[in-house]
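Peer 1: quick one, what's the 3D model for this:
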Amino acid sequence: MSEEELFSFDTHDKSEAEKITAPRYSYWKSVFRVFFKKKINIIMLAVLLILILFAYIYPMFSGYDKFANITDASMKHLTPSASIAKNGFSIHEILGRGGSGESTFDAVWNGARISISFAFSCAIINMTLGVIIGAIWGFSKKFDLIMTEVYNIVGNVPLTLVVSVLVLVMSSSFGTMVFAMTVTGWLFIAYFFRTQVIIIRDREYNLASRCLGTSIFKIAIRNILPFMTSIIVTLAAAEIPSYISYEVFLSYIGMGMADMSLGKLIFQYESSMAISGWQFEFWSPVIVVSIITVVLYVVGQNLGDASDPRTHM
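Peer 2: Got it, this is the predicted structure:
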């Protein structure tokens, strides 16, 4: 045999050895794959979409005017059947008429728009400030000394007292309520994330980043926050419904915003229950508030579970 038959040059490309043959992993693609695997999540997401459409799209075309029939006594406090009999069947009459002669159906969805906007505004501000400051708070020992003292002082002041004072001093507008709920609200979220960061701040990759001269801010944003994505989503899922519930509570005790939110509607319609017994004008906003909070909580919690990489196996 000749040498040419026994041996041949290797033509293998060394760059091929660097290629990964495993399928490309996409974190968010895996999150949504796990999330949509459960049928209950699809149902809840569909309900949430319907709620948002009615809350934001329907009021644009409903022509809602609370005082349009205020001088017509025959239009006030009508049950659905009485309202349909008087005005004919339409979507505006299916929940009856309120104390000012307004359509209860239109009033509820106009209030839902305000309440949902309020909840999301508070959640975005508090979560953004709380997560970023909490990450830095837990990683920087100097910053920890200052913020711990601030938390010990401010954290002992009841949030209801802060909101009440600000509403009385400033006004009861939408902007004032958002400011009152966020001026100290982010601090409690930041403290929660501070404890989470302390658990992982001394891991090897964070120590290596500090040795290489990486700033604390970059370590917090790039190393720590992505690690806690599922925790952030889960906390946001609990925060958003809680703001709606808190707004309803403040309105119920007379400290809510001047805008006709769901809480304000419940507060105003309470008197009809005491006078006339069962009234759709009272139970309608109560039911809508309950549905919104439950749907937001379930969707958020299941999305938080799907955000945990351990569920992507």
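
Peer 1: only C-alpha atoms for contact and neighbour calcs from this point on.
Peer 2: Fine.

Peer 1: residue contacts, the residue nearest in space to the middle of the chain?
Peer 2: A centroid search over the chain (CA atoms, centre = their mean) returns Ile240, at 3.0 Å, as the residue closest to the centre. Contacts here follow CA atoms under 8 Å, 6 or more residues apart in numbering; on that basis Ile240 touches 119-120, 122-123, 296-297.

Peer 1: could those go into CSV alongside secondary structure, neighbour count and distance to Ala236?
Peer 2: Shown next, in CSV, are the contacts of Ile240 (DSSP: H, G, I helix; E, B strand; the rest coil; neighbours: other CA atoms under 10 Å; distance: CA to CA, whole Å):
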residue, secondary structure, neighbour count, distance to Ala236
Ala119, helix, 21, 11
Phe120, helix, 18, 10
Cys122, helix, 25, 11
Ala123, helix, 26, 7
Leu296, helix, 21, 10
Tyr297, helix, 21, 9
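
Peer 1: out of everything not next to it in sequence, what's closest to Tyr27?
Peer 2: Distances taken as CA to CA, 6 or more residues apart in numbering place Pro309 nearest to Tyr27, at 7.8 Å, with adjacent residues excluded.

Peer 1: what segments of this protein are strands?
Peer 2: Using DSSP state E, the chain contains no strands.

Peer 1: how far away is Ser193 from Ile199?
Peer 2: Let me fix one detail, which is that residue 193 is Phe and not Ser. When distances are taken as CA to CA, to the nearest Å, Phe193 and Ile199 turn out to be 10 Å apart.

Peer 1: looking at these two now, which is surrounded by more residues?
Peer 2: Counted by other CA atoms under 10 Å, Phe193 and Ile199 do not tie: Phe193 has more neighbours, with 25 against 12.

Peer 1: let's see this one next, to set against the first:
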Amino acid sequence: MADNTSDIKLNADSFKPVAANNVDEQEKISAPSLTFFQDAIRRLRKNKAAVFSFWLLAIIIFISIVSIWWTPSDPNAQHVAYANLPPKIANGNIPGFTGKANVGGNIVDKYAAAKVPKGTYYVLGTDYLGRDLFSRLMKGVALSLLIGLLATLFDLVIGVPYGIISGWKGGKTDTIMQRIIEIISSIPNLVVVILMLLLFTPGLGSIVVAMGITGWITMARLVRAETLTLKTQEYILAAQTLGESPFRIALKHLIPNLSSTIIIQTMFSIPTAIFFEAFLSFIGIGIPAPNASLGTLLSDGQKTFRFLPYQMWYPAAVISIIMIAFNLLADGLRDAFDPKTQE
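Peer 2: Purely as a prediction, here's the structure:
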């Protein structure tokens, strides 16, 4: 076989000097530098379920805020003559929203039978007192979300400082504080709520305080566990060597590094508080009448579920959507802030 290497001739033109700027371009990192939160948001955006849940919750919260100033009708206004009207929309051609119902085996136009003025209709129907269910559902979602946010605020105000102090101090202080947590957690939440309702007037305030008394325990335990790990890190020891006070160390170093744990636990606490309020209202010791919450709407709807199932379907669907969306978003945030959980 012939060797062609002898035909290749090298000369001065075969060699070209490499410019210094070419070396810089080759070693340059093309990917943009990202902070921890920017990187977490980038990972969160890849989770389609979490992103969809985020926008769904944003829409629900927006509607709840709008309901503070506007609803299709007064949610507490009673029109007994229009009681138990089925759902109806403007054109009335969509099945389930025609305003008709089965009465004694015959399909009856309930709106015509109740002599409802032409042009007046209720998108989700009315309850046993003739109140607009759509307006009450808007108010109910707003009230339930408010209770969830206020109860979660207790987690942040009490649980975060408690967990940081317990984990930072350690020793006897940590032991005593953890024994207090164990005593409080041994008391069932329902017992605490009933005692609070006996001491105070039933309503929003007593329910939030009752849930806040025991709801912060999980947050405190998680924050304490993370603090025990963080306080041994080199940058914390360096801050102590420089003479920074524990308060400044907590603000500048501990809380920023605990933010992922706090955010994730907060997202799990909100639906837990909403569901607990719905449970209390469902059994009759929650939000008093005539105020509407998801629990009170479910309680009213289950009384006539066999004959008027729509009165329970809609609040049940809304609370299910809220619970699932919050949990999917919380799972997405957990994976985004702590990628090791995906392994």
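
Peer 1: TM between them?
Peer 2: In this superposition the chains share a TM-score of 0.81, using TM-score structural alignment, normalised by the length of the first structure; 287 aligned residues with a CA RMSD of 2.6 Å.

Peer 1: farthest pair within the contacts of Ile240 of the first structure?
Peer 2: The widest separation within the contacts of Ile240 of the first structure, taken as CA to CA, falls between Cys122 and Tyr297 and amounts to 15.8 Å.

Peer 1: count of neighbours near Gly299 of the second structure?
Peer 2: You called it Gly, but residue 299 of the second structure is Ser. For Ser299 of the second structure, the tally of surrounding residues (other CA under 10 Å) stands at 21.

Peer 1: return the residue of the first structure aligned against it.
Peer 2: When the structures are aligned by TM-score structural alignment, the residue of the first structure matched to Ser299 of the second structure is Phe267.

Peer 1: now its match. Nearest residue, chain neighbours left out?
Peer 2: Nearest residue to Phe267 of the first structure, sequence neighbours excluded (CA to CA, 6+ apart): Tyr252, at 4.9 Å.

Peer 1: and the residue nearest to the centre of the first structure, what's its match in the second structure?
Peer 2: In the superposition onto the second structure, Ile240 of the first structure corresponds to Ile270 when matched by TM-score structural alignment.

Peer 1: also Ser251 of the first structure?
Peer 2: With TM-score structural alignment as the matching criterion, the partner of Ser251 of the first structure in the second structure is Ser281.

Peer 1: picking up where we left off before, tell me how far the residue nearest to the centre of the first structure lies from Gly99 of the first structure.
Peer 2: If you go by CA to CA, the gap between Ile240 of the first structure and Gly99 of the first structure works out to 30 Å.

Peer 1: and for Ala220 of the first structure?
Peer 2: Distance check for Ala220 of the first structure against Gly99 of the first structure: by CA to CA, it reads 54 Å.

Peer 1: quick one, which of those two is more surrounded?
Peer 2: The neighbour count for Ala220 of the first structure versus Gly99, taken as other CA under 10 Å, is higher for Ala220 (24 against 21).

Peer 1: show me what contacts the more buried one?
Peer 2: Taking CA under 8 Å, 6+ apart as the criterion, Ala220 of the first structure is in contact with 132, 135-136, 139.

Peer 1: again, only using 10 Å
Peer 2: Taking CA atoms under 10 Å, 6 or more residues apart in numbering as the definition of contact, the neighbours of Ala220 of the first structure are 131-140, 197, 201, 206, 226.

Peer 1: ditto for Gly101 of the first structure
Peer 2: Taking CA under 10 Å, 6+ apart as the criterion, Gly101 of the first structure is in contact with 65-78.

Peer 1: and the gap between the aligned partner of Asn327 of the second structure in the first structure and Glu239 of the first structure?
Peer 2: When the first structure is aligned by TM-score structural alignment, the residue opposite Asn327 of the second structure is Tyr297. When CA to CA is applied, the distance between Tyr297 of the first structure and Glu239 of the first structure equals 9 Å.

Peer 1: try Thr128 of the first structure
Peer 2: 12 Å.

Peer 1: who's more crowded, those two?
Peer 2: Comparing Thr128 of the first structure with Glu239 by neighbour count (other CA under 10 Å), the higher total belongs to Glu239, at 22 against 15.
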